[in-house]
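Q: Here is a sequence with its predicted model. Questions after.
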Amino acid sequence: MEINKFIDHTILKATATEDDILELCKEAREYSFFSVCVNSCYVPLAKKNLEGSDVKVCAVVGFPLGAMSTEAKVFETEQALKDGAEEIDMVINIGELKSKNYKKVEEEIAAIKSAVGDRVLKVIIETCYLTPQEITLASELAVKAKADFVKTSTGFGTDGARMENIEVMKKAVNGQAKIKASGGIKNLDTALSYIEAGVARIGTSSGVSIVKELKK
């Protein structure tokens, strides 16, 4: 199995420096990861350093809280795409979902998908803050808004990916969107268990050690 092709090689911490991004890109080339996932300010740097490789650049938007205006998220998306991002991972407005403003949540995802066009949009629903019913609803709203993926977590909440939440998401999207597991995926066993459960992508900063573990 080419586990490397499931991995979005990720660095999103506030302290990430330009050197960290260069190292991330170097590792992504070396291990042929599917993409690097970075904060949007680093898209131009990542794009430049991945030229000539087939590693994609993925940018997060509205990260990590999701509590910005829709207009701000759309602008950030458009700028990231202009700078060379090929995939966008957006955070939903969790407060709006919990306020039962479902139409607003769906419209925001749709507005961002409209900006993304035929490129890939992943919707981070931050499962650690949601009940199973809310996870179902958020996943269904993402599908209605034509998102390509639903994603478990930012990695900055109180918890990361959990198998029981993957099952809820899988049932909710019913094959109409793919699933990305992220948050706390640090070893081969965990990554493989999610892939076996049907996730199409893994977001992790431990991609190198996961691939090395597989080679052993």
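A: Alright, I've got the coordinates.

Q: From now on I want contacts and neighbour counts done on CA atoms only, so please keep to that.
A: Fine.

Q: mind listing the strands in this structure by residue range?
A: Ranges of strands in the chain, per DSSP state E, are 7-11, 35-39, 56-61, 87-91, 120-124, 149-151, 178-182, 201-204.

Q: Now do the second one against strand 7-11, angle only.
A: Between the direction of strand 35-39 and that of strand 7-11, the angle (axes from the mean of the first three to the mean of the last three Cα atoms, to 10 degrees) works out to 30 degrees.

Q: if we look at strand 35-39, which residues are touching it?
A: Outside strand 35-39, the residues that touch it by Cα atoms under 8 Å, 6 or more residues apart in numbering are 7-12, 21, 24-25, 28, 46, 55-61, 63.

Q: List only buried entries from those residues.
A: Buried subset of those (neighbour count, 16 or more other Cα atoms under 10 Å): 7-12, 21, 24-25, 28, 46, 55-61, 63.

Q: any idea where the helices of this protein begin and end?
A: Remark: helices assigned in the chain by DSSP state H are 18-31, 43-49, 70-82, 94-98, 102-116, 132-144, 163-173, 188-196, 207-215.

Q: and the comparison structure, right after this:
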Amino acid sequence: MTLAARIDHTLLRPDCTETQIIRLCEEAAAHGFASVCVPPCYVALATGQLAGTGVPVCTVIGFPLGYATSAVKFKEAEVALYDGATELDMVINISALKSGKADTIQAEILDLADLCHVHQALLKVIIETALLTEEEVVLAAGLCVAGEADFVKTSTGFASRGASVADVELLRRVLPATMRIKAAGGIRTREAALALVAAGADRIGSSNSLALITSTDEPTAA
């Protein structure tokens, strides 16, 4: 698999424009990126732009802070799926996690996973490792497994730091082999991306995707 095929080509800045989203889609189709990840308000636009290309549209739910109510996240997910998204990156309620409300988080993940799977869509759960202790990362990872998510994602890219090799190694160590990992946030070089893949990341989320690939993008380890 090429590195490009592992990358979610991402543009989530609050000042992004329609023109930039269209260019993002063109780049994703040209380079064979795994998906485009766009703000919810641009899902329908991206879906239209990518029709027939085979590139999925991803968007974010409860982003970037995660503490919207479960009902709001569910509705946000419904709208995104209706608009054409087939991958959803949802931020957990970090406040609830730190308050000991694991059951609430697991229920939220399970509800969104059920909704996604009815629509043949993927759910990636962002746990924001920068804000968690190692014990909390392990707890959050377990809740993602119990909630039947498809991926655990390290970061929003809006916290104090993004993904680290140590984060991915820890997740790969505690997660079952069937649970995939997405590393995101602050991945600006090809070397950094390849190190995260080597540590166990199945996907890379980056707004600097073009700098991560080469014109002869070599396959990465399966």
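A: Nice, thanks for sending it over. These numbers were taken from a predicted model, which means no experiment stands behind them.

Q: Please convert the strands of the first structure to TSV, extending it with distance to A80 of the first structure.
A: Output for the strands of the first structure, formatted as TSV (distance: least, Cα to Cα, whole Å):
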stretch	distance to A80 of the first structure
strand 7-11	16
strand 35-39	9
strand 56-61	7
strand 87-91	8
strand 120-124	12
strand 149-151	18
strand 178-182	20
strand 201-204	19
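
Q: Out of the ones you listed, the one nearest K215 of the first structure is which?
A: The closest of these to K215 of the first structure is strand 7-11. By Cα to Cα, the value is 15.4 Å.

Q: Check the mean deviation of the closest one from the second structure.
A: Strand 7-11 of the first structure, aligned to the second structure and superposed, deviates on average by 0.3 Å (mean Cα distance after the TM-score superposition for the first structure).

Q: most centrally placed residue in the second structure?
A: Of all residues in the second structure, the one closest to the mean position by Cα atoms, centre = their mean is D89, 4.5 Å from it.

Q: Name all residues that make contact with that one.
A: D89 of the second structure touches 58-61, 123-126, 153, counting by Cα under 8 Å, 6+ apart.

Q: Repeat the analysis, applying 6 Å as the threshold.
A: By Cα atoms under 6 Å, 6 or more residues apart in numbering, the residues touching D89 of the second structure are 60-61, 124-125.

Q: quick check, nearest of these to A107 of the second structure?
A: After measuring the contacts of D89 of the second structure against A107 of the second structure - Cα to Cα - the closest member comes out as V125, at 12.8 Å.

Q: For that closest one, what is the corresponding residue in the first structure?
A: Matched across to the first structure, V125 of the second structure falls on V123, judged by TM-score structural alignment.

Q: thinking again about what came up before, any chance of the contacts of D89 of the second structure in JSON lines, plus distance to G185 of the second structure?
A: Converted to JSON lines, these look like this (distance: Cα to Cα, whole Å):
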{"residue": "V60", "distance to G185 of the second structure": "14"}
{"residue": "I61", "distance to G185 of the second structure": "16"}
{"residue": "K124", "distance to G185 of the second structure": "15"}
{"residue": "V125", "distance to G185 of the second structure": "14"}
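
Q: and P176 of the second structure, what pairs with it in the first structure?
A: Match for P176 of the second structure (TM-score structural alignment): N174.

Q: Look at that match and say how many residues are nearby.
A: Using other Cα atoms under 10 Å, N174 of the first structure has 12 neighbouring residues.

Q: likewise K98 of the first structure?
A: 14.

Q: Touching, R201 of the first structure and F6? I think so.
A: Yes - applying Cα atoms under 6 Å as the test, R201 of the first structure and F6 come out as touching, 4.7 Å apart.

Q: which one of these two has more residues nearby?
A: Higher neighbour count among R201 of the first structure and F6: R201, with 23 against 20, using other Cα under 10 Å.
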